[in-house]
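Asks: I'll drop the sequence and a predicted model, then ask my questions.
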Amino acid sequence: MRRRRFATPTWLALWTGLAALVAGVVIWATAPSASFGWFAYAPLAGAVFDPVTHSWQQVVGLLTAVVGAVVAAFAAGRLSARTRGGR
């Protein structure tokens, strides 16, 4: 008998997690890089300016990839612990 890969919620979670992982990597990789430039320099200033250089696509892509990896890893672990005879 042939098994269907979407027959159980664990298989569905595995494929959904892998899809989210791939989508997150694609979103993160295609995000535009930050464009800023220094137009003035104050060498004796006491304050340090550290601009945030991440666009929202980079943050969302990274979070989506991490959540997808966690879901896929959980589902793969659950599938690996399953017995051969039962569901």
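Replies: Great, that's in hand. What you see is a predicted model; the values in this text were computed from it and never measured. Numbering: from 1, shown residues only.
Asks: going by C-alpha atoms from here, please, whenever you check contacts or count neighbours.
Replies: OK.
Asks: how many residues are close by residue 86?
Replies: Using other Cα atoms under 10 Å, residue 86 has 5 neighbouring residues.
Asks: tell me the SS of it?
Replies: coil (DSSP: H, G, I helix; E, B strand; the rest coil).
Asks: does anything pack onto the helix or strand containing residue 67? Which helices or strands?
Replies: Using DSSP states H and E, residue 67 maps to helix 56-80. If you count contacts as 3 or more Cα pairs under 8 Å, 6 or more residues apart in numbering; DSSP states H and E, helix 56-80 packs onto helix 9-29.
Asks: here comes the other one, which I'd like you to weigh against the first:
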Amino acid sequence: MASPSRGPATIGLIVASALVAAGMVVWFTVPDTGASFGWFAYAPLADQPLFPFIIHGQRLVAAGLVVVALIIAGVVVGFLWGRRVGRVETHPGPDPFADPEAG
């Protein structure tokens, strides 16, 4: 039996962790320059962007890395949970197709 530390689940968790770390590094090292939207029919009321919540550029890449990492982690957790549930030994009940008179 193979050690669980060498299985595909461990590799998946390592990859997911690396992607989360890369996403966090990119997110926090990119300067926040604000989005450029081009032409406006009116001047904004302040010096801040009109839509400050829009993610753009390299921060979008960072968010994408984290989303991919979460998907990989979800697949790994589902895989491990399925293996664990599959190993649970269940005691079969009465056979519904057995002949009651044969007993």
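Replies: Nice, I can see it. This structure is a prediction, so every number in the text was calculated from the model and none was measured.
Asks: report the buried residues of the helix holding residue 67 of the first structure.
Replies: For helix 56-80 of the first structure, the neighbour count (16 or more other Cα atoms under 10 Å) marks 57-58, 60-76 as buried.
Asks: quick one, that helix and helix 9-29 angle?
Replies: 150 degrees (axes from the mean of the first three to the mean of the last three Cα atoms, to 10 degrees).
Asks: how much does helix 56-80 of the first structure stray from the second structure?
Replies: Compared with the second structure after fitting, helix 56-80 of the first structure deviates on average by 0.9 Å (mean Cα distance after the TM-score superposition for the first structure).
Asks: ditto for stretch 17-27 of the first structure
Replies: Mean deviation for stretch 17-27 of the first structure: 1.4 Å (mean Cα distance after the TM-score superposition for the first structure).
Asks: check the gap between the residue nearest to the spatial centre of the first structure and residue 50 of the first structure for me.
Replies: Residue closest to the mean C-alpha point of the first structure, counted by Cα atoms, centre = their mean, is residue 65 at 0.9 Å. Distance, residue 65 of the first structure to residue 50 of the first structure, by Cα to Cα, to the nearest Å: 26 Å.
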